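# when you get a sec, could you give me coordinates for this:
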Amino acid sequence: MTRGGQGLARVAVVVRAGAAPLWWLGLAAAGIGVLVPGLTGRRIGVLAGAALFVVAAAAVAYARRRRYTALTRSTARAGRHDVLQDRAVSTRNWRRGHRWWLLLAFLAGVGSAFAVPAAGGMLLAGCGAGLWLKAAWIGRLERAEEVLLWVRVDWLRRGGRPAGPAVKSYRSTGIAAGDAAPGGSRRRTPALV
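Down below sits the predicted model:
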């Protein structure tokens, strides 16, 4: 990064980075949890898990939306010397930084099955679904404004959250910049005919 340029990571990619691990670890924990009868019994555990899934997905999807919207309004254009981080690098960095939290969440989900079968795993899966929904919402914001939103990598190192207190503002680029589509999904290249 020369001449004062900053490393930038896509906001939607960072939000979406935790979705897949939480989803799959949650499903695995719920599957293991169904095998354990637990204190409440399987039926109550699965029903409680379904309710927790819906509540967690909604809570995660709607959490901090005002902060994201405020940061979106105060975006500055990315500079010529700013370095745009690849989608795979942003995802890998987030997952490496949170791997122990993901492992602890999985173990807690499996351990909770001895009390309420499958509920802890479904709660984790709901958090993953909520992150996907939040990334999709950010994608709709990006399409509406016709910009892609980026956050400084050094601000992410202080907490890993793209709307955390360390983040002062976002940077923006045109809709075609980077290798991720609006919402953080992999950009699909048109097929050659």
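# alpha carbons only for contacts and neighbour counts from here, please
Noted.
# tell me which residues in stretch 67-80 are buried?
68, 71-72, 75, 78 (16 or more other CA atoms under 10 Å).
# repeat for stretch 103-110
105-106, 109-110.
# residues touching the nearest residue to V116 once chain neighbours are set aside, list them.
Using CA to CA, 6 or more residues apart in numbering and skipping residues adjacent in sequence, the residue nearest V116 is G45, 4.8 Å away. Residues in contact with G45 (CA atoms under 8 Å, 6 or more residues apart in numbering) are 116-119.
# and of those residues, the nearest to D82?
Closest to D82 out of the contacts of G45 is A119 (44.2 Å), distances taken as CA to CA.
# tell me the spacing between the closest one and F53.
8 Å (CA to CA, to the nearest Å).
# and those two? which has more neighbours close in?
A119 (30 against 25; other CA atoms under 10 Å).
# what sits up against stretch 136-150?
Stretch 136-150 is contacted by residues 8-12, 72, 75, 170-175, 177, 182-184 when judged by CA under 8 Å, 6+ apart.
# out of the contacts of G45, who's the most crowded?
Greatest neighbour count in those, by other CA under 10 Å, goes to A118: 36 neighbours.
# chain center to the top helix by length along the chain, what's the gap?
Determined from DSSP state H, the single longest helix within the chain is helix 119-145. Using CA atoms, centre = their mean, to the nearest Å, the mean C-alpha position of helix 119-145 is found 7 Å from that of the whole chain.
# before we compare anything, build this one as well:
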Amino acid sequence: MVRGTYVLARVAVLVRAAARWLWWLGVVAAGIGVFVPGLTGRRIGVLGGAALFVVAAFAAFLVRRRRYVALAGQAGRAPRSVYLQDRRVTARGWARSRRWWLLGAFAVALASSVAVPAAAGMLLAGLGAGLWAKAVGIGRWERAHDELLWVRPEHAGRGPAAPSVPSYEATGPVAGDAGPGGTRRRLPAAAAR
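Now for the predicted structure:
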């Protein structure tokens, strides 16, 4: 493990950021696409989109699942010298580095409604739903092992389980500002006052 000062981002927050963007872009594209008559008609478009939603959700949930588990199982303890990136900074950085890809996917989903109404938007939403389920699964792992999983952002450019990611690092369950699964950490009622 490399020692010294560097930045770590939460694995679950990266997955959740992708899920949020794909879900909402898909929902908006599908919502607009429903009002386009299209070549195949609305009924075929929506039924085809529903099938694509289910397939995409399962695919997004299962892809690289073994690699996530392997990296989590081999995670080393993060040194005290690292900087833990805030949840918002991680999510903003993920979106900023992929803004053109997201815009392109949204434009294609909208344009495809001329042929098959709403189907491509539902496909995007399905990818988002599958990634959200994956973030929930990471959260379950983190709760079960009483650890939070982190990755160096420069290694996770193609995803937190990409081949470019050599390893994860782990901290205790109270490190950073996000809870298990990348959710916003809930403050106790006494601390919130």
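# hang on, the earlier thing: could I get the buried residues of stretch 67-80 of the first structure as a markdown table with secondary structure?
Formatted as a markdown table, the buried residues of stretch 67-80 of the first structure follow (DSSP: H, G, I helix; E, B strand; the rest coil):
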| residue | secondary structure |
| --- | --- |
| Y68 | helix |
| L71 | helix |
| T72 | helix |
| T75 | coil |
| A78 | coil |
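# which one of those is nearest T189 of the first structure?
A78 (23.8 Å).
# so what does the closest one match up with in the second structure?
Using TM-score structural alignment as the criterion, A78 of the first structure maps onto A78 of the second structure.
# and that match, what does it touch?
A78 of the second structure sits in contact with 169-171, where contact means CA under 8 Å, 6+ apart.
# what angle separates the next helix or strand after the longest helix of the first structure from helix 119-145?
Beyond helix 119-145 of the first structure on the C-terminal side, the first helix or strand identified by DSSP states H and E is strand 148-152. Going by axes from the mean of the first three to the mean of the last three CA atoms, to 10 degrees, strand 148-152 of the first structure is angled at 120 degrees with respect to helix 119-145.
# which residues touch stretch 164-177 of the first structure?
Taking CA under 8 Å, 6+ apart as the rule, stretch 164-177 of the first structure contacts 71-72, 74-78, 142-143, 146-152, 155-156, 158-159, 181-182.
# what's the residue in the second structure sticking out farthest from the centre in contact with, if anything?
If you look at how far each residue of the second structure sits from its centre, by CA atoms, centre = their mean, the farthest one is L39, at 32.8 Å. By CA under 8 Å, 6+ apart, the contact set of L39 of the second structure is 114-116.
# and which of the buried residues of stretch 103-110 of the first structure is nearest to A135 of the first structure?
A105 (21.2 Å).
# quick one: map that closest one onto the second structure.
So, by TM-score structural alignment, A105 of the first structure is matched to A105.
# distance between the ends of stretch 179-193 of the second structure?
20 Å.
# just to revisit the earlier point, okay, the contacts of A78 of the second structure in TSV with distance to A30 of the second structure, secondary structure and neighbour count next?
Below are the contacts of A78 of the second structure laid out as TSV (distance: CA to CA, whole Å; DSSP: H, G, I helix; E, B strand; the rest coil; neighbours: other CA atoms under 10 Å):
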residue	distance to A30 of the second structure	secondary structure	neighbour count
E169	38	strand	23
A170	39	strand	22
T171	40	strand	19
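# JSON lines for those, including distance to I138 of the second structure?
Formatted as JSON lines, the contacts of A78 of the second structure follow (distance: CA to CA, whole Å):
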{"residue": "E169", "distance to I138 of the second structure": "14"}
{"residue": "A170", "distance to I138 of the second structure": "13"}
{"residue": "T171", "distance to I138 of the second structure": "14"}
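# where do the strands of the second structure begin and end?
Taking DSSP state E, the strands of the second structure run over residues 7-10, 76-77, 83-84, 148-151, 169-171.
# show me what L35 of the first structure lines up with in the second structure.
In the second structure, L35 of the first structure lines up with F35, judged by TM-score structural alignment.
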